[in-house]
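1. What follows is a predicted structure for the sequence shown.
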Amino acid sequence: MQEQYKIGIIDDDQSKVTQMITMIRLCCNDEEGRPLKEKYANYELIPIELPLLDNTDDMVEQIVEKRLDAVIIDYKLSSQKAVSYSGVSLAKELCLRLYGFPIFVLTTYKDDLFDHELFDSYLVFDFARYIGENEERVELNSKLIEQIKKHRVEMENWKEELESLLPRAGESATVDERILELDSKIERSIDGRSAISVPIKKGFAAEKINELISKIDQIIESE
């Protein structure tokens, strides 16, 4: 059975979206479905087009609600439809809301991104090459898979460590601090808006840690 990952596409140019949907569906295979990278033969990428909404808050909310595994965002987001935000500002807002969430930028303006150090070059791809070159398409799609896998492994590791530490809550300040740190990472990875603020957490006395544990359990169960 193939592992399926949902990939959001955010672009105001419908012709580009249509091309990206085709390239994402190919994943790491050729046009006949033969794997170009055997390592990724059992993965399926499902493209999901996201309509542009009025502001970044609504866009981020849409991404959270759809429970996507990653997104690909156009750098400018202004060639066909007038919006008040750029792809970069949306990506930054999404980073604040979903800790560690895989975000990729497709652009023809790489120099702007690198000069201003807005994104790791690992996560930036040239649109024309992605559409026109099998090697570039396979490289981006394989990186999508790897980033999603990395994010999921991190989440599982945090949960396992948290579960191992919960019985030791109140044992020491170090243990309680680590519990709060792991809780923050898990909450922000699922939805940063619901996270308990760090100042409030630091104000928790050891005897109140059970309130936090209850909240953590609810978050993990609802995921």
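-> Right, received. Where do you want to start?
2. can we go C-alpha only for contacts and neighbour counts from here?
-> Will do.
3. Please spell out which residues along the longest helix along the chain are buried.
-> In the chain, taking DSSP state H as the definition, the longest helix is helix 134-165. Of all the residues in helix 134-165, those buried under the rule 16 or more other C-alpha atoms under 10 Å are 134, 136-145, 147-148, 151-152, 154-155, 158-159, 162, 165.
4. on contacts alone, who are the packing partners of it?
-> Helices and strands touching helix 134-165, by 3 or more C-alpha pairs under 8 Å, 6 or more residues apart in numbering; DSSP states H and E, are helix 127-132, helix 173-191.
5. Minimum distance to Q4: which of those helices has it?
-> helix 173-191 (18.7 Å; C-alpha to C-alpha).
6. Show me what the closest one is packed up against.
-> Judged by 3+ C-alpha pairs under 8 Å, 6+ apart, helix 173-191 is in contact with helix 87-97, helix 134-165, helix 209-222.
7. Ok, which of those comes nearest R25?
-> helix 134-165 (9.4 Å).
8. The closest one to helix 209-222, inter-axis angle?
-> On the basis of axes from the mean of the first three to the mean of the last three C-alpha atoms, to 10 degrees, helix 134-165 is oriented at 140 degrees to helix 209-222.
9. let's bring in a second model and compare:
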Amino acid sequence: MSEDNSYNPRKILSWAEEDRPREKLILKGRAALSDAELIAILIGSGTVSLSAVDVAKGIMNSVNNNISELARQGIKDLMKNKGIGEAKAITIMAAMELGRRRNDIPENRRRHIKSSNDIYDEMKPHLMDKAHEEFWIILLNRANEVIKSVAVSVGGISGTVCDPKMIFNHALENKASGIVLVHNHPSGQLKASVADINLTEQLRKAGNLLDLPILDHVIFTDKGFYSFADEGIF
């Protein structure tokens, strides 16, 4: 019987080190691996002509080697890369979502909101890497501990609309004593629009009537934030 030389998988021990990310992780630890090598572990295998590391490098090149940009990719975006089918795209997206939740704190520990930095940290698991705009509220008790964070509106790339009635309904149902408003700017723009300012003032007036004060309004971006309270708008 003649030997088929069209494709013979190389044994692991004969591979170059860069093609053996699992073994590298075991020997040197996870911090020693590049982003591409970590992705290669996720996808598990490459193609006839490309190793898993080669495929992963192609994925990283497609997002300019920016892991935050990779987290914004959808299934169809990922499948544009050679060697990535639906199953592998889903695996990568699941890993990115786990990374987004890395700052979650166990629910049995109450988080205190003492500053705008605390607000930003509280919202990172919810808003980091989002490609569309969302409007959230953080409900606080009298000790400024977080009762819960709630998404009240999900919009498009350029904006979202929130319903004041929904905001205060959530606050009343959860017996909140204070409310923090948060919405993200996927564009990275750290500036309050006229609409942002008008909405904040409208909600502040309504909150004062209901004895549910609006304590701050934070504009969230992946690289920083804008706090109405810090800027003296309140």
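-> Now that the structure is in, tell me what you want to look at. What you see is a predicted model, and the numbers here were worked out from it, not measured in a lab.
10. Give me the TM-score for this pair.
-> The TM-score (TM-score structural alignment, normalised by the length of structure 1) is 0.26; 86 aligned residues with a C-alpha RMSD of 4.8 Å.
11. Dump the helices and strands packed on helix 173-191 of structure 1 into CSV; add distance to D57 of structure 1 as well.
-> Shown next, in CSV, are those (distance: least, C-alpha to C-alpha, whole Å):
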stretch, distance to D57 of structure 1
helix 87-97, 8
helix 134-165, 23
helix 209-222, 22
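12. wait, doesn't R22 of structure 2 sit right on I41?
-> Yes. Proximity of R22 of structure 2 to I41 meets the contact threshold set by C-alpha atoms under 8 Å, at 6.5 Å.
13. all strands of structure 2, in order?
-> 134-140, 146-154, 178-184, 214-221, 224-227 (DSSP state E).
14. Could you provide these in CSV, with additional columns for distance to D118 of structure 2?
-> Formatted as CSV, the strands of structure 2 follow (distance: least, C-alpha to C-alpha, whole Å):
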stretch, distance to D118 of structure 2
strand 134-140, 11
strand 146-154, 11
strand 178-184, 11
strand 214-221, 11
strand 224-227, 11
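15. Export the ones you listed to CSV and append columns for mean neighbour count.
-> Output for the strands of structure 2, formatted as CSV (neighbours: other C-alpha atoms under 10 Å):
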stretch, mean neighbour count
strand 134-140, 24
strand 146-154, 18
strand 178-184, 24
strand 214-221, 23
strand 224-227, 20
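16. Go through those strands and name the closest to V194 of structure 2.
-> strand 214-221 (13.2 Å).
17. by contact count, what packs against that closest one?
-> helix 116-127, strand 178-184, helix 194-209, strand 224-227.
18. Now do L181 of structure 2 against L209 of structure 2, distance only.
-> Distance from L181 of structure 2 to L209 of structure 2, counting by C-alpha to C-alpha, to the nearest Å: 17 Å.
19. Any idea how many residues pack against G207 of structure 2?
-> Using other C-alpha atoms under 10 Å, G207 of structure 2 has 20 other residues around it.
20. Hmm, it is touching E201, no?
-> No. G207 of structure 2 is beyond contact range of E201, at 9.7 Å (criterion: C-alpha under 8 Å).
21. any residues in contact with both of those two?
-> Common contacts of G207 of structure 2 and E201 (C-alpha atoms under 8 Å, 6 or more residues apart in numbering): none found.
22. Can you give me the buried ones in stretch 119-127 of structure 2?
-> Quick answer for stretch 119-127 of structure 2 (16+ other C-alpha under 10 Å): 119-120, 122-127.
23. So for the helix or strand encompassing I24 of structure 1, what gets flagged as buried?
-> Using DSSP states H and E, I24 of structure 1 sits in helix 14-26. Neighbour-count burial for helix 14-26 of structure 1, counted by 16+ other C-alpha under 10 Å, picks out 17, 20-21, 23-26.
24. which strands and helices sit next to that helix?
-> Using 3+ C-alpha pairs under 8 Å, 6+ apart: helix 14-26 of structure 1 touches strand 3-10, strand 43-49, helix 127-132.
25. what's in contact with the shortest one?
-> Applying C-alpha under 8 Å, 6+ apart, the external contacts of helix 127-132 of structure 1 come out as 19-20, 23, 106-108, 136-137, 140.
26. Show me the two of those that sit farthest apart.
-> Between all members of the contacts of helix 127-132 of structure 1, the farthest pair (by C-alpha to C-alpha) comes out as M23 and T108, at 17.3 Å.
27. Return the distance of E146 of structure 1 relative to D111 of structure 1.
-> In terms of C-alpha to C-alpha, E146 of structure 1 sits 25 Å off from D111 of structure 1.
28. What's the local residue count around V124 of structure 1?
-> Neighbours of V124 of structure 1 (other C-alpha under 10 Å): 22.
29. nearest residue to V198 of structure 1 other than its sequence neighbours?
-> Excluding the flanking residues, the one nearest V198 of structure 1 by C-alpha to C-alpha, 6 or more residues apart in numbering is S184, at 7.9 Å.
30. Now distance to Q4 of structure 1 too, for the buried residues of helix 14-26 of structure 1, in TSV please.
-> Listed next are those as TSV, based on distance: C-alpha to C-alpha, whole Å:
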residue	distance to Q4 of structure 1
V17	20
M20	17
I21	15
M23	16
I24	12
R25	11
L26	13
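31. Closest to Q62 of structure 1 out of the residues you listed?
-> Checking these against Q62 of structure 1 with C-alpha to C-alpha, the nearest one is V17 at 17.6 Å.
32. The closest one and I72 of structure 1, how far apart?
-> From V17 of structure 1 to I72 of structure 1 the distance is 10 Å (C-alpha to C-alpha).
33. Spit out the residues that contact the two alike.
-> Taking C-alpha under 8 Å, 6+ apart as the criterion, V17 of structure 1 and I72 both touch 9-10.
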